[in-house]
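Trainee: coords below, sequence missing:
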């Protein structure tokens, strides 16, 4: 099994297309954006809307990194609850970040509506489910913290959660009505299309090979072209390729895999997630499940599928599916794929200051809404000079010692957990 995007359900059902020829000439621009996921495409869209001359380059196809392999949960907030964020960056900065992220789903769904992005948007909320009775302690803590900052969340008991999920294997849930689901690859490509429609010039199959700064101008070389721009945004996140002259963003690569069923029969479909929420659980090695527009169940968990332990992950996934929804015990899993999450030690995204630019990374599994917000705000800050609009203060540098060892730790832990879980 490879991480080829073409093996995913999202690739097969994406209705958004973007014409993005390779860059084959030398050009100038006000802003060059490197990376065609949520962050880069949102930045290009905002910059074009501000009247800037924008070049957006993507090494592969738009959304071919983490954006196109995402679960598709458009959440309000980060993985860290608000008071944990405050402990990391201070109360005032943390409260401001949480307030901005609370409105990020509005931003996403407004962009979808404004630009008519065909990405199966459903805004029926999400359910953070207790995987065991002990999981309610964590959900109670999150509920208390979110309630204190005015989030309209609701804590569901076991019977309420089981009715909402259609499974007896959840023991409560935290419901957030601000959130929803999208077809993640289609959302990324729709943002790219919207950016092009606003005047940005977009180029696929155009990796940045080198970046140098001379006399207040960035000089970016690609295999067949060159861009000279006053400002630059590097938005490659977990799929960064080496760029000569730039430090590759420091992050811990953590993998997440998913599989999809065929569209479920109506009699089964009506009993599973009847309100269409997206779900994930409170387990240390978490899993997720949701439905798409055609009634397919998409279920996944932590782990990569490009090593000998991939069979362990897939064996667990079939057991997990049978435990959650016994009616689906014999249902085939069709497309199977995985992607890379960029984590930081603090589970907080970083904006690294460059001379005349920014690099952004480390959403730690929350790419859709934070990526849209961060990309938009970085473009605004660069073009207006008002850095106070940034969601977090930029940092001069960022290091993450032993990232490779931490990656191995997470993958080994997920593999060992999946070896023994859901066997009885």
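Mentor: On my side now, so go ahead. Predicted model, so just to flag it, every value in this text is computed and none were measured.

Trainee: From now on I want contacts and neighbour counts done on CA atoms only, so please keep to that.
Mentor: OK.

Trainee: List the contacts of the residue nearest to residue 154 when sequence neighbours are not counted.
Mentor: Closest residue to residue 154 in three dimensions, ignoring its sequence neighbours and counting by CA to CA, 6 or more residues apart in numbering: residue 175, at 5.1 Å. Going by CA atoms under 8 Å, 6 or more residues apart in numbering, residue 175 touches 125, 126, 127, 128, 153, 154, 155, 156.

Trainee: For the closest residue to the fifth one other than its chain neighbours, the count of nearby residues, please.
Mentor: If the residues on either side of it in the chain are set aside, residue 153 comes closest to residue 176, at 4.7 Å by CA to CA, 6+ apart. A count of nearby residues for residue 176, using other CA atoms under 10 Å, gives 22.

Trainee: ok, residue 176 to residue 96 distance?
Mentor: According to CA to CA, to the nearest Å, residue 176 stands 19 Å off from residue 96.

Trainee: ok, now how distant is the nearest residue to residue 296 once chain neighbours are set aside from residue 180?
Mentor: Using CA to CA, 6+ apart and skipping the chain neighbours, the partner closest in space to residue 296 is residue 263 (4.2 Å). Residue 263 sits at a distance of 20 Å from residue 180 (criterion: CA to CA).

Trainee: the more surrounded of these two?
Mentor: It is residue 180, of residue 263 and residue 180, that has more neighbours when counted by other CA under 10 Å, with 24 against 14.

Trainee: before we go on, here's another structure to hold up against the first:
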């Protein structure tokens, strides 16, 4: 079960539009793309800029999946620290991915500037906050690893972090000045607009019904049309629908929910995140908080608001707000929304090859904005040039993820039990 996109604050505050007609004819393209999120839209934009004929189809509306429900943190890297990435992928691939994604915010903010995307970009950095004194051990480890790779990160004391966050419920932080925040749905819709300007054709409300390999490439059929293309990218991530003739990527769907306050007063904004960093914490059941352009505080955590136990998560939100920011006493949370994250067993994104002319990307594990933008660009250019060396990670032929349903239940049960405890957050 997934909330409607219109439940999201991002839908209500979005200043970009991407109205695209459904596909109603037969069309030919150099590149067909299934999925209108960050990965697919970045691929469409960069392929269009390179002169390719591009057709992108989205089953609902642009940004309807994770791109429209995102927290909006533009991070430099993955959730895992660099050494863990290298251990999982090997030194060469691990270092390549780490360096590419360290520069991902540069690409995101450059696209925003180049195409005048109205998505509330703020590049004031992020704070990875210790939720308890023990959390500083993890942050110190991450700091050491990132500094060894030349990252301009800073390890902040508890007093420094309290001043930057406006709460005494933090015990230190890792500050990354490369990162920032955006309005995530507006970024997606802005990418779509830019892709159209670059010559790409984008079609909403056009789900792929079937995909067939042909002697010349691929045939993608929708309810009212079809696309024949030499190359194919599938970029549906956590929102994959069954497509005849096409694999459905195996991921662990983990839910994340958010809610927003009304805009804070001038005095409140002076004391809470005065530098406008985006934040998340070191807790096993992670939570996040940030401000938007209007000064709303947006707070969220792992959990499914479509779950029968969703009342537990909603009650936790109110307790979290009260305990973390008592200066906001009496301020109510307004709209709440949630979405799905596609996790892999390794907590790393994957590219699956369907042959020399088709790639499937999935598994950003909660880091969709920067990695999705990079992966889309790299996959499009790899397919159009015939050069797999520019891919962020080597493609795999087979991908297995046993017990995905049980793992999903494990995460949701853990989040529910954690949020049920009334004297902690």
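Mentor: Received it, and whenever you're ready, just let me know what you need. Predicted model, so just to flag it, every value in this text is computed and none were measured.

Trainee: rewinding a little: of the contacts of residue 175 of the first structure, which is the nearest to residue 287 of the first structure?
Mentor: Among those, residue 128 lies closest to residue 287 of the first structure (CA to CA), at 10.4 Å.

Trainee: Surely that closest one is in contact with residue 282?
Mentor: Yes: using CA atoms under 8 Å, residue 128 of the first structure is in contact with residue 282, at 6.9 Å.

Trainee: Quick check: neighbours shared by those two?
Mentor: Common neighbours of residue 128 of the first structure and residue 282 (CA under 8 Å, 6+ apart) are residue 139.

Trainee: Name the nearest residue to residue 240 of the second structure, ignoring sequence neighbours.
Mentor: Here the residue nearest residue 240 of the second structure, using CA to CA, 6+ apart, is residue 248, at 6.6 Å.

Trainee: In this structure that neighbour contacts residue 237, no?
Mentor: No: using CA under 8 Å, residue 248 of the second structure is not in contact with residue 237, being 9.4 Å away.

Trainee: Have a look at those two and say which one is more surrounded.
Mentor: Using other CA under 10 Å, the more surrounded residue of residue 248 of the second structure and residue 237 is residue 237, with 30 against 15.

Trainee: quick one, what contacts residue 268 of the second structure?
Mentor: Per CA under 8 Å, 6+ apart, neighbours of residue 268 of the second structure: 327, 328.

Trainee: May I ask you to confirm that it belongs to a helix?
Mentor: Yes: the assignment for residue 268 of the second structure is a helix, going by DSSP: H, G, I helix; E, B strand; the rest coil.

Trainee: what does it align to in the first structure?
Mentor: In the first structure, the residue matched to residue 268 of the second structure (TM-score structural alignment) is residue 268.

Trainee: ranges for the strands of the stretch 1-150 of the first structure?
Mentor: 26-34, 54-57, 73-74, 126-129 (DSSP state E, counting those that start in this stretch).

Trainee: how about CSV for those strands, with distance to residue 193 of the first structure added?
Mentor: Below are those laid out as CSV (distance: least, CA to CA, whole Å):
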stretch, distance to residue 193 of the first structure
strand 26-34, 15
strand 54-57, 11
strand 73-74, 20
strand 126-129, 27
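
Trainee: Those: which one's closest to residue 146 of the first structure?
Mentor: strand 126-129 (13.1 Å).

Trainee: ok now the closest one, how far from the chain's centre?
Mentor: In this view, strand 126-129 of the first structure has its centroid 17 Å away from the chain centroid, taken as CA atoms, centre = their mean, to the nearest Å.

Trainee: That strand vs the second structure, average offset?
Mentor: In the superposition against the second structure, strand 126-129 of the first structure averages 0.2 Å from its aligned positions (mean CA distance after the TM-score superposition for the first structure).

Trainee: Contacts for that strand, please.
Mentor: By CA under 8 Å, 6+ apart, strand 126-129 of the first structure touches 73, 75, 139, 161, 170-177, 179-180, 277-282.

Trainee: In this structure residue 94 of the first structure contacts residue 80, no?
Mentor: No: look at residue 94 of the first structure against residue 80 with CA under 8 Å: they stay out of range, at 10.8 Å.

Trainee: residues contacting the spatially most central residue of the second structure?
Mentor: The centroid of the second structure falls nearest to residue 368 when counting by CA atoms, centre = their mean (2.3 Å). Shown in contact with residue 368 of the second structure (CA under 8 Å, 6+ apart): 38, 66, 67, 70.

Trainee: what about the second one, how many neighbours?
Mentor: Residue 66 of the second structure sits with 26 neighbouring residues when counted by other CA under 10 Å.

Trainee: And the helices in the stretch 1-150 of the first structure, which stretches?
Mentor: 9-13, 38-49, 82-89, 91-102, 104-114, 135-148 (DSSP state H, counting those that start in this stretch).

Trainee: in the superposition, what's the average offset of the shortest one relative to the second structure?
Mentor: Same thing as helix 9-13 of the first structure. With mean CA distance after the TM-score superposition for the first structure, helix 9-13 of the first structure averages 0.3 Å from its match.

Trainee: which of the residues in that helix are buried?
Mentor: 9, 10, 11 (16 or more other CA atoms under 10 Å).

Trainee: Repeat that for stretch 110-122 of the second structure.
Mentor: Result for stretch 110-122 of the second structure [16+ other CA under 10 Å]: buried residues 111, 112, 117, 118, 119, 120, 121, 122.

Trainee: counterpart of the first one in the first structure?
Mentor: Right, residue 111 of the second structure. Match for residue 111 of the second structure (TM-score structural alignment): residue 111.

Trainee: show me what contacts residue 205 of the first structure?
Mentor: Residues near residue 205 of the first structure by CA under 8 Å, 6+ apart: 21, 22, 57, 58, 59, 60, 61.

Trainee: which among the residues you listed end up buried?
Mentor: For the contacts of residue 205 of the first structure, a burial check counting by 16+ other CA under 10 Å picks out 22, 57, 58, 59, 60, 61.

Trainee: check contacts around the fourth one.
Mentor: By CA under 8 Å, 6+ apart, the contact set of residue 59 of the first structure is 35, 204, 205, 206, 207, 208.
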